[in-house]
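Colleague: Only the shape, not the letters, is given here:
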């Protein structure tokens, strides 16, 4: 198990005891990828082994790279009896790798007369050679251990994709720590932070990597290749298994094709949710009464989706189904092929006949959110007043704000967790709703003088650009 700290000036890799988990700071992805293979393992060693990086000009335990001698970029790993620290110095930055002998695993024993064993990591570090082509003895064996990812708030999409490019991460228990824009780590941790990070990831994914209005379909991006799309699929799997998060906004036929290799849902219905509200109204009017619709308006809508046929009353329905198949299945087929080998475990847990019901149950409505509220059995008059304010507020806000309300209370914008309501007493200056996402607890002050005061404070919270998880 590995703990990785990345700092501005000093970077340390240490191998902790078995009770600790691996910590990966994603705020410096290039350095992270460049150092993750510097740890060398020896399974059969009974005596402590110390390793150093040798540039071919020095064998000291503390290696100073001579600026007058060009380094060939090859890392030589050898045994040293006078140093237990691997040092790699470049400019002002210094990288320390501290080895914990109690957990050290290294190469098999070599002959006594062998001065050292050299391993060329340069091609791995540069990304020129796939991980599968690297000899097994040069890399640590994958272990199913907890992994803590340090993710920048506001950059969940890129940070998680970089972390989940490693196929072995699906076998690990993933925890999340969030780093604020000022560089500090949030105090919050646990399942609520994981759900919040997954929610932010999929919101960014919908905005940056999909097309569609009420349902979303991934589109091909030049900067998303095979590795990136498979990383998204691994986030799908880990998010569903460990965080209970499912991307319900993805079009149902797309999900069926990814998970089961065939579709049973209506492409026409999905297309109507995929297009804009104005286009939807034109298409619905044409389906209800073809002769009453403006022909030019209908043709403009169909032309926007590259329809090459002038429809009639009898052919409009199959034409819409064909367009739906094109935009939902044919256009993202490369994404489907990338995801399909990864998400098989989700398909095993979620049978095809239950997918539609499962997604419909996850979608947010005011009635369903009110049913999640768990108030104290006995409440004072002031507490009862605030509880009525909360129910009224939930009934008035739109679907987007309902999802924000759920995320504020539980970390997830899906209908997953019951919300425990607690009442607190505060001054007017400190008065604001509070939440603990790990326990799905919403704390409400009881000092509101009117419903508009309550609505105004909750609106300010939900429209805030960033929430800080400051409760451990």
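Modeller: Good, I have the coordinates. As the structure is a prediction and not an experimental result, all values here were calculated from the model.
Colleague: going forward, measure contacts and count neighbours with C-alpha atoms only.
Modeller: Will do.
Colleague: In a strand, residue 421, correct?
Modeller: Yes. Residue 421 sits within a strand when classified using DSSP: H, G, I helix; E, B strand; the rest coil.
Colleague: Next one: it from residue 390, what distance?
Modeller: Separation of residue 421 from residue 390 (CA to CA, to the nearest Å): 10 Å.
Colleague: What residues sit buried inside stretch 268-284?
Modeller: For stretch 268-284, the buried set under the neighbour-count rule, 16 or more other CA atoms under 10 Å, comprises 268, 270, 271, 272, 273, 274, 275, 279, 280, 282, 283.
Colleague: So which of those residues sit within helices?
Modeller: For those, the ones inside helices are 268, 270, 271, 272, 273, 274, 279, 280, 282, 283, with DSSP state H as the criterion.
Colleague: okay, now the one to match up with it:
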């Protein structure tokens, strides 16, 4: 197969020339599968589209499959496939949640039957039917042929329905608990592989805390640094980097950069105004740092809107409207978010004051409309797509240019909206979840002073909200998200001016004095530490 050609079409007439068996596209199945279109991506990766009855409903028939090559795999596939197509594949169909392993012949045959059933339902006027995960699966013909890389997929949610193909826009089904676990495991595996791609030995970076953004942008102007491990030395600080200093430096960097380059409230987009367009090229470097930070932290360093991230990765503005609308609510501040949510849920109850506020809301974004209940959702979707997909597109393109090619091929093109849901779980921090990650170094506690102070810590975490809770996590773990490992708590008996909580970010360990006599005293001193600049400096390992 010539992977240099832009698009290769394989039909019944040219199946023999292409190396595919004639029976794969037999006349008896022409109604279900007219054409198989293969879009070569690189030597081992292809996008496959199956055209149904002459109409390519791409949003649910796109499949990204990995072609497994090699002598052993080829021989095994020949022995299992009578047609000797010599191509073993591993594929996940996101539209019906079916996992298939086998040769290309068996994969296409199985998918054709499912497409035929769906096409018949569509002709009956029932629209697109999203089937649940099917129990019957293709035999594991190529189990020993699996690639070391995680299986890649292109999210079907990105591809919109063809005009007139269905009665409406496809809405992705809510994944069940088993699917969530699957996506979470796939995400962790992909992040571990991305982390393992960083090259040794680590390159030392000398960073000034007060000029952190300037220093890091300057360092990452070198494209090769995006694929190397780094070790951080904070100038005028004594901390030794065993991983925690670098994590804290990257977390602090994105906290500062977010205010300069990424507007938003709970979810953010890359964008700067016309007055700052001289800094547009910075987004190329920011894309490089974004991918490197994801590899180093094994998590996304900033909660960019899912829709915007899809624009950055796949270079498309056609994102599912429901996803765009959900992201837009997170992008807005609390007041506007509540106004938009009320207009969507019960427009008629807004009243004159509410409708006037809604009119001012649209005017703020340069959109003048006639407010009507029947069209308010459409107007909000158009506004959300403009703000989250179209407006930041040029900055997304710059960030994509900065991402190393190896990172893009291995990790970013495998990301789907379901994977992003699992990756963003770490940003949904609540006190109960943080407390569930707290462990005492010695348990059970027998010292009454330790028991008392440990109770103070529990009450403090329950009282922390929003930014204060994030600051606590950064103080202890160097990251502003749910920790991936437990936080160990130890105790000491320091008193006087030396009394304060001490954190080791490299080991996620918190040490607290037992000399506090009241919760108010404990909370006051702890909050002073969290809000002080000294808490951000490294004075120990």
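Modeller: Here it is on my side, so go on. Note that this is a predicted model, so its numbers are computed, not measured.
Colleague: what are the ranges of the strands in the stretch 301-450 of structure 1?
Modeller: Read by DSSP state E, counting those that start in this stretch, the stretch 301-450 of structure 1 holds these strands, from start to end of the chain: 373-374, 419-424, 434-436, 441-445.
Colleague: State the span of structure 2 onto which the first one is aligned.
Modeller: What it means is strand 373-374 of structure 1. Mapped onto structure 2 with TM-score structural alignment as the criterion, strand 373-374 of structure 1 occupies residues 438-439.
Colleague: The matching stretch vs structure 1 - mean distance after superposition?
Modeller: Compared with structure 1 after fitting, stretch 438-439 of structure 2 has a mean deviation of 0.9 Å; criterion: mean CA distance after the TM-score superposition for structure 1.
Colleague: what comes up buried for stretch 323-331 of structure 1?
Modeller: In terms of neighbour count (16+ other CA under 10 Å), stretch 323-331 of structure 1 has its buried residues at 323, 324, 325, 326, 327, 328, 329.
Colleague: next one: it to chain centre, how far?
Modeller: Shown here is stretch 323-331 of structure 1, whose average C-alpha point lies 26 Å from the average C-alpha point of the whole chain (CA atoms, centre = their mean, to the nearest Å).
Colleague: same question, stretch 217-229 of structure 1
Modeller: Averaged C-alpha coordinates place stretch 217-229 of structure 1 at 15 Å from its chain's average position (CA atoms, centre = their mean).
Colleague: Between its first and last residues, how far does it reach?
Modeller: One end of stretch 217-229 of structure 1 sits 13 Å from the other (CA to CA).
Colleague: can you list the residues that contact it?
Modeller: Counting by CA atoms under 8 Å, 6 or more residues apart in numbering, the neighbours of stretch 217-229 of structure 1 from elsewhere in the structure are 161-162, 165, 209-211, 250-251, 254, 327-328, 331-332, 334-335, 338-339.
Colleague: matching residues in structure 1 for stretch 522-530 of structure 2?
Modeller: Residue correspondence for stretch 522-530 of structure 2 in structure 1, counting by TM-score structural alignment: residues 454-462.
Colleague: Can you name every helix or strand that the longest strand along structure 2 contacts?
Modeller: Determined from DSSP state E, the single longest strand within structure 2 is strand 199-207. Secondary-structure packing of strand 199-207 of structure 2 (3 or more CA pairs under 8 Å, 6 or more residues apart in numbering; DSSP states H and E): helix 212-219, strand 228-234.
Colleague: Other residues contacting it?
Modeller: The list of residues contacting strand 199-207 of structure 2 from outside it, by CA under 8 Å, 6+ apart, reads 215, 216, 219, 227, 228, 229, 230, 231, 232, 233, 234, 235.
Colleague: Next one: the counterpart of residue 420 of structure 2 in structure 1 from residue 337 of structure 1, what distance?
Modeller: Aligned by TM-score structural alignment, residue 420 of structure 2 pairs with residue 355 of structure 1. Relative to residue 337 of structure 1, residue 355 of structure 1 is positioned 20 Å away (CA to CA).
Colleague: Repeat that for residue 276 of structure 1.
Modeller: As defined by CA to CA, residue 276 of structure 1 lies at a distance of 28 Å from residue 337 of structure 1.
Colleague: Residue 444 of structure 1 now?
Modeller: Between residue 444 of structure 1 and residue 337 of structure 1 the distance is 47 Å, computed by CA to CA.
Colleague: more crowded one of those two?
Modeller: Shown here are residue 444 of structure 1 and residue 337; by other CA atoms under 10 Å, residue 444 has more neighbours (23 against 16).
Colleague: Now do the counterpart of the more buried one in structure 2 against residue 63 of structure 2, distance only.
Modeller: Matched across to structure 2, residue 444 of structure 1 falls on residue 512, judged by TM-score structural alignment. Going from residue 512 of structure 2 to residue 63 of structure 2 by CA to CA gives 53 Å.
Colleague: and if you look at residue 368 of structure 2?
Modeller: The value you get for residue 368 of structure 2 to residue 63 of structure 2, if CA to CA is used, is 40 Å.
Colleague: Mind checking which of these two has more residues around it?
Modeller: Between residue 368 of structure 2 and residue 63, counted using other CA under 10 Å, residue 63 has the larger neighbour count: 24 against 13.
Colleague: Perfect, that will be all.
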